[in-house]
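Enquirer: No letters, just coordinates:
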């Protein structure tokens, strides 16, 4: 199989690229390299282009034809909640515009399989402690809105021209499958704390007064290597005729608060982590935990690593690359 991975030089994408390579697939990476690094993807072909620009269509058409692409895994997108609140038009242009360009190119080339990188941000601030895929999808920030629209677009393409798509709603992704593929973007909690520790600074926590047991946000943390395995399972699922669902939560099914994560970081690093607790950040729901029964029963996927594994692998990669 030949698989094109958009955003494949980034943190999550590079893990999927490596797993695909390990099982003998041909991989083409499309990435603007704004956050990704070409060195992450080994001998994969790299096409440097921003999917939201006019240059994307001819670049994709050439890649599809040259490499006989059978399927696409789509990661390329902007992903910071706070930035999306401050720059909503930019997020719609990048995330929805990039998705539109990709789907048009796939339709033209006859590439009919897509695994889409969606997000738990599509749920917004759910009332239930654990969220199911068939529950309300009411995003409360532009980032989540663009991801939900991406799901709609993939589903509409299925109706219009037969696209087979799987939308994976990620919960909080962290850790490293290999030391050279650690999260270097410093956009998520664990690398943000590591950066503060390296600088001798106090890490910042946004919100200590949420309606949760310790006042901090609760999130479902999934190891990036487990998440990468979910993409391969979804890709394989698209080749089957029985596909009762097109949307899947990818998480551990258990929640950890920000303060609990900081405690694990203290234990793993041996460094005291006393945070500076500030006001809540716009667009953050108090709690997001996945119901993972659908992906387990349909794709046969489940997590293999816990929060200690996540923090331990993230710290090992961080020390290797700093």
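Expert: All right, it came through fine. The shown structure was predicted, so the numbers you read here are calculated from the model rather than taken from an experiment. Residues are numbered from 1 along each chain as shown.
Enquirer: Only C-alpha atoms from now on, for both contacts and neighbour counts.
Expert: OK.
Enquirer: Pull the contacting residues for the closest residue to residue 140 other than its chain neighbours.
Expert: Once flanking residues are discounted, residue 140 sits nearest to residue 124: 4.8 Å by CA to CA, 6 or more residues apart in numbering. Neighbouring residues of residue 124 by CA atoms under 8 Å, 6 or more residues apart in numbering: 137, 138, 139, 140, 141, 144, 285.
Enquirer: try it again with 10 Å
Expert: Contact analysis of residue 124 by CA atoms under 10 Å, 6 or more residues apart in numbering lists 136-141, 144-145, 283-288.
Enquirer: just residue 134 next, same as before
Expert: Counting by CA under 10 Å, 6+ apart, residue 134 makes contact with 247, 248.
Enquirer: Secondary structure element holding it?
Expert: Under the criterion of DSSP states H and E, residue 134 resides outside all helices and strands.
Enquirer: for residue 315, same thing?
Expert: Residue 315 belongs to helix 307-321 when assigned by DSSP H and E.
Enquirer: Okay, helices next: where are they in the stretch 101-250 of the chain?
Expert: Secondary structure of the stretch 101-250 of the chain (DSSP state H, counting those that start in this stretch): helices located at 142-161, 189-198, 224-237.
Enquirer: want to throw the ones you listed into TSV with distance to residue 9 and mean neighbour count?
Expert: Shown next, in TSV, are these (distance: least, CA to CA, whole Å; neighbours: other CA atoms under 10 Å):
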stretch	distance to residue 9	mean neighbour count
helix 142-161	20	20
helix 189-198	18	18
helix 224-237	14	21
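Enquirer: So which of these is nearest residue 170?
Expert: Nearest to residue 170, of all these, is helix 224-237, at 7.9 Å by CA to CA.
Enquirer: how about the closest residue in space to residue 312 that isn't next to it in sequence, what does it touch?
Expert: Take residue 312 and drop its neighbours on the chain: the residue closest to it by CA to CA, 6+ apart is residue 268, 6.2 Å away. Residues near residue 268 by CA under 10 Å, 6+ apart: 262, 308, 309, 311, 312, 313, 315, 316.
Enquirer: Pasting the second one now:
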């Protein structure tokens, strides 16, 4: 297929582009940076400018939509900006696509809020607790209703915590723990470090996107969680020390009020329906990949 990838210059976008190229698709990368891999067409557009998206999407069969603003804390300060880009940009993209296109929309597990029951299945009611998550939930709705109208086919992937690969995001716990072990800023641990989150390697995310793209049919919409390995902050610290052979310097801080003790993805549907299996998402593998690439 001729596939447009939005957010192609990002951490996840680069992995998705490489995976689609390896699968034989003709990829058009919509990215801020000029550099794209050999054999990949480059496109420029702004999600807030529908006309530029019409030009970028001309002749494509499908899109993997990754581009978004994704800062939870910033979203409280700039909620309208998150809605403008994440919701308005998605609506612009959907309207710019040729009729009959396939859409893989990469959303977030934060749309669930803090369910009492774990792991979280896809039919769990959404309860976003911040403007970022709320904007992604609204964008999900736009994708779903457009698919049900028969204009496109779509799959929504609710991604939990991507890790591994060339991750430079200093807000992620694995990245911060590895940097601390390498002599950087000590890792701040809130509370006792027992909070559990779900991690998945970025290349396993890319595989999920490729599988979803191949299965998506016009007029249909489906939703899948993408996660793999549940681990606490203490587990991450222990893994970094085990893999690197270095101590992780810590700074202790009081627990954040309202922090959710556990967020784990139920990925049985992804495995059953798409045949997806994580290959690089064991905790030590995630840490090792981050450590090697950092060096």
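Expert: Cool, the structure landed. Everything numeric here is computed off the predicted structure, so don't read it as measured data.
Enquirer: Hmm, residue 73 of structure 1 is touching residue 112, no?
Expert: No. With contacts counted by CA atoms under 10 Å, residue 73 of structure 1 stays clear of residue 112, the gap being 11.5 Å.
Enquirer: Among the helices of the stretch 101-250 of structure 1, which comes closest to residue 15 of structure 1?
Expert: helix 224-237 (6.0 Å).
Enquirer: what range in structure 2 matches that closest one?
Expert: Using TM-score structural alignment, helix 224-237 of structure 1 lines up with residues 202-215 of structure 2.
Enquirer: Check stretch 147-158 of structure 1 too.
Expert: With TM-score structural alignment applied, stretch 147-158 of structure 1 matches the range 136-147 in structure 2.
Enquirer: what about that stretch, distance to the chain center?
Expert: In terms of CA atoms, centre = their mean, to the nearest Å, the centre of stretch 136-147 of structure 2 is set 16 Å apart from its chain centre.
Enquirer: Mean distance between it and structure 1 after superposition?
Expert: Comparison of stretch 136-147 of structure 2 with structure 1 after fitting gives an average deviation of 1.0 Å (mean CA distance after the TM-score superposition for structure 1).
Enquirer: thinking again about what came up before, mind checking which of residue 73 and residue 112 of structure 1 has more residues around it?
Expert: Using other CA atoms under 10 Å, the more surrounded residue of residue 73 of structure 1 and residue 112 is residue 73, with 26 against 20.
Enquirer: Aligned against structure 2, show me the partner of that one.
Expert: Aligned by TM-score structural alignment, residue 73 of structure 1 pairs with residue 64 of structure 2.
Enquirer: before we move on, which element is that match in?
Expert: Assigned by DSSP H and E, residue 64 of structure 2 falls within strand 62-65.
Enquirer: I'd like the next helix or strand past that strand.
Expert: Following strand 62-65 of structure 2 in sequence, per DSSP H and E, is helix 72-77.
Enquirer: C-terminal to that following helix, what's the next element?
Expert: Proceeding N to C from helix 72-77 of structure 2, the next assigned helix or strand is helix 79-82, under DSSP H and E.
Enquirer: Now that following helix on structure 1. Mean distance?
Expert: Mean deviation of helix 79-82 of structure 2 relative to structure 1 after superposition (mean CA distance after the TM-score superposition for structure 1): 1.7 Å.
Enquirer: Relative to the whole chain's centre, how far out is that helix?
Expert: Its chain's average C-alpha position is 19 Å from that of helix 79-82 of structure 2, according to CA atoms, centre = their mean.
Enquirer: what does it rub up against?
Expert: With CA under 10 Å, 6+ apart, helix 79-82 of structure 2 has contacts from 68-76, 86-89, 130-136.
Enquirer: switch to 7 Å and redo it
Expert: Outside helix 79-82 of structure 2, the residues that touch it by CA atoms under 7 Å, 6 or more residues apart in numbering are 69, 75, 131, 132, 135.
Enquirer: hmm, back to that, per the alignment, the residue nearest to residue 140 of structure 1 corresponds to what in structure 2?
Expert: Aligned counterpart of residue 124 of structure 1 in structure 2: residue 113 (TM-score structural alignment).
Enquirer: do the same with residue 174 of structure 1
Expert: Checking with TM-score structural alignment, residue 174 of structure 1 has residue 163 as its match.
Enquirer: got a list of what that match touches?
Expert: Per CA under 7 Å, 6+ apart, neighbours of residue 163 of structure 2: 199, 200, 201, 202, 286.
Enquirer: mind redoing it with 8 Å?
Expert: The contact partners of residue 163 of structure 2, by CA under 8 Å, 6+ apart, come to 174, 175, 199, 200, 201, 202, 286, 290.
Enquirer: One more: residue 152 of structure 2?
Expert: Residues in contact with residue 152 of structure 2 (CA under 8 Å, 6+ apart) are 99, 100, 101, 102, 103, 146, 217, 218, 219, 220.
Enquirer: The same query, at a cut-off of 10 Å, please.
Expert: Contact partners of residue 152 of structure 2, counting by CA under 10 Å, 6+ apart, are 62, 94, 97-103, 143-146, 216-221.
Enquirer: Equivalent analysis for residue 144 of structure 1, please.
Expert: So residue 144 of structure 1 contacts 79-81, 84, 91, 118-124, 137-138, 150, 283 (CA under 10 Å, 6+ apart).
Enquirer: Quick one: map residue 43 of structure 2 onto structure 1.
Expert: When structure 1 is aligned by TM-score structural alignment, residue 43 of structure 2 is paired with residue 47.
Enquirer: quick one: secondary structure of its match?
Expert: strand (DSSP: H, G, I helix; E, B strand; the rest coil).
Enquirer: burial measure for it, as a count.
Expert: 20.
Enquirer: Repeat that for residue 200 of structure 1.
Expert: Burial of residue 200 of structure 1 is recorded as 9 neighbouring residues (other CA under 10 Å).
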